[in-house]
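S.K.: sequence first, then the predicted structure, then my questions.
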Amino acid sequence: MVMGYSWPITNYCFPERPVMPPLKTTVACPNCRLPVPVVLEQLFDVTQDPDAKRRFLSGQFNLINCPNCRFQGQAASILVYHDADKELLLSFTPMGLGLPQAEQERAVGKLVNEVINKLPQEKRKGYLLNPKPAFTLQGMIDRIYEADGITKEMLDAQRAKAQLMQKLLTASDEQIKALVAENDAQIDETFFQILAASAQAAAAAGNEAAAQRMVDVQNKVLAHSRFGSQYRERQARVEAAVRELQALGDKLTPDRLMELILKAESDDQVAAYVSLARPLVDYAFFESLTRRIDRAAGDEKARLTQRRDLILRMTQDIDAAAKARLQETAALLRKLVEAPDLERALRESAPQIDETFLAVLNENIAAAQKAGRPEVVARLTAISDGIHRLIQESAPPEIKLVNELLDLPTDAEAEAALQARANEITPELVSTLNYLAENLRQNGRADMADRLEKLYGVALGQVMAANWKK
């Protein structure tokens, strides 16, 4: 599905009305009052930039990082949020700015004009003339959630989970056990989503210690909670289904897949089969299943019908999620293409960059080359190079060493280079080489797996020799 996707390059490289870029300025640090640089974003127009909603709700905007007193927080600023699909136009003016009413109205009016000017004539409606003011930033966030159908009760429940997360992050191991026992009913999928999002935000902000603490707490909560126990059981069933499909390899046929799906003991197993072998679950697959249902009777007919409905819902969800992910990826790539500060934009967007994004990026580089657009190729290549720099920066030492060894032309050169760096060979490197070799072989990359296995042998020999000398 990814490989078939390509949006027209001519449409996004030269927008008629570019999204209002953030403003580079300086503000007084709220703590020490010294001037600090900040990238100020005041307009969050979801209609023009779908990623704006995520940035706004995550609070990852207008961030102050004072080099003098180490204060970290948000710069106070007038904000406008717009979502044309929901006819939602909100404004917020912090009281601390102390602006006269007339000046507030002028500033908000300027931002609203930016919104209106980007809309086609047929989408300019009455709500645009009356932005709804929020008295607090949290109130503005609540209105956005309410427009999504999330009630105050649901928001209160989510805040309670966030508060529980904060308590767990500052608790000792024994206190974590007690807190989990006391609040087991609150610990569910939403709780772990909040924790994961917080860890991603911390990592994106460069706070590796906080991100690692959140991962440690997540593992402890999984170990002690009822949800964690259920999660492990589900994971075991899914992993068993994955191993079964991997063992079949090229021998997996639509008929064999149907047998596996129909014999599956849980919805989790069905989901694993369907998601991993989605191309086989096509129109012919459903026709064959329908014929089985027509031949069945009684309880078996009802069971097969229920299973078919489940498979249909799962395929629809998978396809919808894939489509939404591609749309998000397209929006992110547009944002990076148009970003005035590419390095900063890449760092802020790091949590969203995955294999899907890289596949779409490579597709567009190839399309730009074919279309004879050297300026677009240069910009997209700069994005690709920047991503690889980020990956290299954040990679553990053993991964960096493995990448360097894989870049060498021959196996002999890679082995010689590893032997020359014997002081960098650790048990962690040996484990990494073994894991990566197995993983690449399972994914059909036999050439790279062969090299890693040879390097694994060299590294293991070095570790054993070092231990023998002790």
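M.R.: Structure's in. What do you need?

S.K.: C-alpha from now on. contacts and neighbour counts both.
M.R.: Noted.

S.K.: show me which helix runs longest in this protein.
M.R.: When the chain is parsed with DSSP state H, its longest helix is helix 298-338.

S.K.: now that helix: how far from the chain's centre is it?
M.R.: Chain-centre distance of helix 298-338: 17 Å, with C-alpha atoms, centre = their mean, to the nearest Å.

S.K.: please compare the first structure with the one that follows:
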Amino acid sequence: MSGILLPGQDKKPQSSEGEAQSSGLVLPKGFGSHKKENVAPKPVEPVKTAGEQSTPPAAEPPSPAAPAAQPRQGAGRPQIDFKFPPSGAQIQCPNCQTPYTAAVFNIVDLGANPELRSALLGGQINLGVCPSCNAAVQLGAPMLIHDPENKFLAAFVPQGAQTNDMDAQRVIGQLTQMLMRTIPAEQRKGYLLTPQQFFDWNRLIEKLWGFEGVTPEMLRKRSEQSQLLQRLLPLLGDEKALAIVLERSGHLVDREFFAMLEQAVMGLMGQGQREAASGLMALRQKLMESTEAGRELKKRQDKVRGLLDEITEETTSEQLLDMITKAWSEEDGEDVVGAMAMSAAPMIDYQ
């Protein structure tokens, strides 16, 4: 059960020997998860646009780029037409040493490919996942991010990259020129001339989340909750240790925590990892019994079940409306009615 990489998680779980382990679950729609391994891929040539030659971002000549491993898509879904397709970079897994090819984006244009926004916010862009052990690593590649909706252009230069300031500025300039060549002259705005530079990935993600109304404080709390979940998972069979951790960090177990836990369960079930999902559900049940937020959630769920049990085939629309109106006026009415509406939707349609 240990090793689940959750949205907002800052660090991969450690084994008893102190070595990073991972079961490889990377949830696509959570808060930024940036593993602790920061792997610099072999130099990858920036993507060429039609009719132009690109210059390698690294000082030394790049090795031939392998075919890019495109982001995984569900069966039957159409392939995404990237304005700036990713290149392929050869990666050696720091966990099991398996070599593999990972997709590396040098430019992400959210105006042309808005579907990449959730992947970017969720930490899935330039994230390598080992096909052998599923360990996830953030790839240390320079990247330009264009968000025309918010008039925002960001240049990310990884910390520790083997380039000096002059090289970094050259790479930023090259990527900016590549982007500008694809934008009609009449649509070029002033912010495109001065990209904001970021040397820390988390700072960049905080900035992007800010456009969504999410504050750094909210992100930090989410990260702390993810880390708490990682600590709790191995303690399911140790009542004493579980109680000690909850005594210290129980304030993080709130409605948002349970929502995150539910999201993780759904993600695991969707990937067919039923055993891992069962472990999370067991933890959820334990926390519902041992925490204040859990007991409140259980009380609300019991209330919803009781109301739903009163609904039969003979229940009329008027009677159902009366039940909903009464429930709305009571404590946690909005949450109870919301749950009732989802569960009783088929009957409402029938009426």
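M.R.: It's in. The structure presented is a predicted model; accordingly, all values stated were derived computationally and were not measured.

S.K.: quantify their similarity with the TM-score.
M.R.: Remark: TM-score between the superposed chains equals 0.61 [TM-score structural alignment, normalised by the length of the second structure]; 268 aligned residues with a C-alpha RMSD of 4.0 Å.

S.K.: the longest helix of the first structure maps to which residues in the second structure?
M.R.: Under TM-score structural alignment, there is no match for helix 298-338 of the first structure anywhere in the second structure.

S.K.: packing partners of that helix?
M.R.: helix 51-58, helix 267-276, helix 283-295, helix 342-349, helix 355-370, helix 374-394 (3 or more C-alpha pairs under 8 Å, 6 or more residues apart in numbering; DSSP states H and E).

S.K.: now for the closest residue to Ser343 of the second structure other than its chain neighbours: which residues touch it?
M.R.: Nearest residue to Ser343 of the second structure, sequence neighbours excluded (C-alpha to C-alpha, 6 or more residues apart in numbering): Leu308, at 7.9 Å. By C-alpha atoms under 8 Å, 6 or more residues apart in numbering, the contact set of Leu308 of the second structure is 340, 343-344.

S.K.: what does Leu308 of the second structure align to in the first structure?
M.R.: Checking TM-score structural alignment: Leu308 of the second structure goes with Val242.

S.K.: host element of its match?
M.R.: In the assignment (DSSP states H and E), Val242 of the first structure maps to helix 226-248.

S.K.: centre of the chain to that helix, how far?
M.R.: The answer for helix 226-248 of the first structure is 22 Å, by C-alpha atoms, centre = their mean.

S.K.: secondary structure element holding Val115 of the first structure?
M.R.: Applying DSSP H and E, one finds Val115 of the first structure within helix 101-118.

S.K.: same check, this time on Ile64 of the first structure
M.R.: Following DSSP H and E, one finds Ile64 of the first structure within strand 63-65.

S.K.: returning to what we had before: give me the contacts around the first helix or strand past the helix holding Val115 of the first structure going along the chain.
M.R.: Going down the chain from helix 101-118 of the first structure, the next helix or strand is strand 132-134, by DSSP H and E. The contact list for strand 132-134 of the first structure (C-alpha under 8 Å, 6+ apart) reads 89-93, 140.

S.K.: quick revisit: who are the packing partners of the helix holding Val115 of the first structure?
M.R.: If you count contacts as 3+ C-alpha pairs under 8 Å, 6+ apart, helix 101-118 of the first structure packs onto strand 79-83.

S.K.: report the buried residues of the next helix-or-strand element following the strand it packs on.
M.R.: Proceeding N to C from strand 79-83 of the first structure, the next assigned helix or strand is strand 88-92, under DSSP H and E. For strand 88-92 of the first structure, the neighbour count (16 or more other C-alpha atoms under 10 Å) marks 88-92 as buried.
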